[in-house]
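Any chance you could fold what I've pasted below:
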Amino acid sequence: MSVRAAVPGDAAALAEVHVRTWQAAYAGLIPQDYLDSLDPAQREPGWRRWLADLRPPTAILAWESPDGVAGFVAIMPSRDPDAEPGETGEITAIYLLPAYWGRGAGRELMAAALRRLTEAGFRQATLWVLGTNARARRFYEAAGWRPDGVAKTDDSWGFPLDEVRYRRDLEFAADGAEERDLLG
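Purely as a prediction, here's the structure:
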């Protein structure tokens, strides 16, 4: 099992992971009719375009299980208006098929994302999480992320999503101890 840069040929697998993870992780947190309407085939063309147009430091990293792509993490420069340009990177998505939850794959994806952001020269990273997503919040906090007091409501999905921002520093210890901690 490994983490690698995603390529356009991964579009169908990434769309599948994206949809199936949303359906499992957000059940009871966002409208069920919306979750039921999600279709990987409808998301695949968007994934194909996005993967073809990626420019560093923006990246999609795929986690491969023996059965194929089973998770991904997306990183880019922060989109937040209060971010210092070139100083703050952002994890815009991290998703893993439910069959792999609690087995270390999420920690591998997170460590790879933090490493990439650090290599790109960012000193801090942020991510946004649904305020009611207790499972995700526990995962982030275990990886050293902390809420920074900023919240927003995202209405772009046709219903409100109340999100909180998490932040962490990106200075790995020279001996890699912090990275080992993330990998367990």
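
When you work out contacts or count neighbours from here on, use the C-alpha atoms and nothing else.
Fine.

and the spatially closest residue to residue 132 that is not a sequence neighbour, how many neighbours does it have?
Using C-alpha to C-alpha, 6 or more residues apart in numbering and skipping residues adjacent in sequence, the residue nearest residue 132 is residue 29, 6.9 Å away. Neighbour count of residue 29, defined by other C-alpha atoms under 10 Å: 12.

Same question for residue 12.
A count of neighbours around residue 12, defined by other C-alpha under 10 Å, yields 20.

cool, and residue 177?
For residue 177, the neighbour count with other C-alpha under 10 Å is 11.

now do the one 3 residues further on
For residue 180, the count of nearby residues is 10 (other C-alpha under 10 Å).

To compare against the first, here's the next sequence to fold:
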Amino acid sequence: MIRTATAADLDAIVTLHTEARATYYRGHLPEEEYAGAAEVARSRDGWAGAIGRDDATVLCAERDGALVGIAAYSVREGSAHLSQFHVSPAHWREGVGSALHIACVAGWQRHGVTEARLEVFAPNTGAQAFYSACGWTPDPDGPRSGDHLVLCRAVPPAGQR
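Predicted coordinates:
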């Protein structure tokens, strides 16, 4: 089930976010930069600020009552920015990411979005493969942002994927 996040989801969101980031940052960044107390607090503040905000959408994917995926995006001037997209590593390759992505696209379509962008950590080849399968391609106007790749995707009209 995919639903909009509420303040009651905050602890589970921060836990999943931290766990997922550790899988692709481990070995590339010092642990305190993705799982240290200061980073977890910063993450918590960010998620708390996004939940319920008018200009942001936070989605939760649940299985058997447990949070297994999260996504956050904002929409401005016909364009969406997918700022967070994480699936619990214990639930990779179970269709959670695909269902969450479909829900994001449907939300963008409701907002009249025609294009979307995201950034993905360059060494995270698993995420890059997932995004590629979902129709994301390197942004021709700026394919890199520091240690992240910038991807873009056309958003089809409502009723299409």
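
Any idea what the TM-score comes out to?
Once the chains are overlaid, their TM-score stands at 0.87 when taken by TM-score structural alignment, normalised by the length of the second structure; 158 aligned residues with a C-alpha RMSD of 2.1 Å.

From residue 91 of the first structure, how far out is the residue nearest to residue 132 of the first structure?
To residue 91 of the first structure, residue 29 of the first structure is 21 Å away according to C-alpha to C-alpha, to the nearest Å.

Check residue 139 of the first structure too.
With the distance defined as C-alpha to C-alpha, residue 139 of the first structure ends up 14 Å from residue 91 of the first structure.

So those two - more neighbours on which side?
residue 91 (23 against 15).

Quick one: residues contacting that one.
Taking C-alpha atoms under 8 Å, 6 or more residues apart in numbering as the definition of contact, the neighbours of residue 91 of the first structure are 73-76, 113, 125-127.

quick check, nearest of those to residue 151 of the first structure?
Distance to residue 151 of the first structure across the contacts of residue 91 of the first structure (C-alpha to C-alpha) is lowest for residue 127, with 11.2 Å.

so which helix or strand takes in the aligned residue in the second structure for residue 93 of the first structure?
Using TM-score structural alignment, the partner of residue 93 of the first structure in the second structure is residue 84. Assigned by DSSP states H and E, residue 84 of the second structure belongs to strand 79-87.

Superposed on the first structure, what's the mean shift for that strand?
Superposed on the first structure, strand 79-87 of the second structure shows a mean distance to its aligned partners of 0.8 Å (mean C-alpha distance after the TM-score superposition for the first structure).

quick one: buried residues of that strand?
By neighbour count, and taking 16 or more other C-alpha atoms under 10 Å as the criterion, the buried residues in strand 79-87 of the second structure are 79-82, 84-87.

Please enumerate the helices of the first structure.
Assigned by DSSP state H, the helices in the first structure fall at 11-25, 32-37, 40-53, 105-119, 134-142, 177-183.

Which one of these lies nearest to residue 154 of the first structure?
Proximity of the helices of the first structure to residue 154 of the first structure was assessed by C-alpha to C-alpha; the nearest stretch is helix 32-37, lying at 15.1 Å.

Run through who's touching the closest one.
Defining contact as C-alpha under 8 Å, 6+ apart, one finds that helix 32-37 of the first structure is touched by 22-23, 26-27.

Filter those residues down to just the buried residues.
By neighbour count, with 16+ other C-alpha under 10 Å, the contacts of helix 32-37 of the first structure hold 22-23 as buried.

Now do stretch 109-124 of the second structure: which range of the first structure does it align onto?
The aligned range for stretch 109-124 of the second structure in the first structure is 118-133, by TM-score structural alignment.

mind checking the end-to-end distance for that stretch?
This stretch, stretch 118-133 of the first structure, spans 27 Å end to end (C-alpha to C-alpha).

what sits up against it?
Counting by C-alpha under 8 Å, 6+ apart, residues outside stretch 118-133 of the first structure touching it are 26, 29, 57, 78, 86-92, 114, 117, 136-137, 161-172.

That one: how far from the chain's middle?
Stretch 118-133 of the first structure has its average C-alpha position 9 Å from the chain's average C-alpha position, going by C-alpha atoms, centre = their mean, to the nearest Å.

neighbours around the residue mapped onto residue 166 of the first structure from the second structure, how many?
Residue 166 of the first structure is assigned residue 151 in the second structure as its aligned equivalent, the criterion being TM-score structural alignment. Counted with other C-alpha under 10 Å, the neighbours of residue 151 of the second structure add up to 22.
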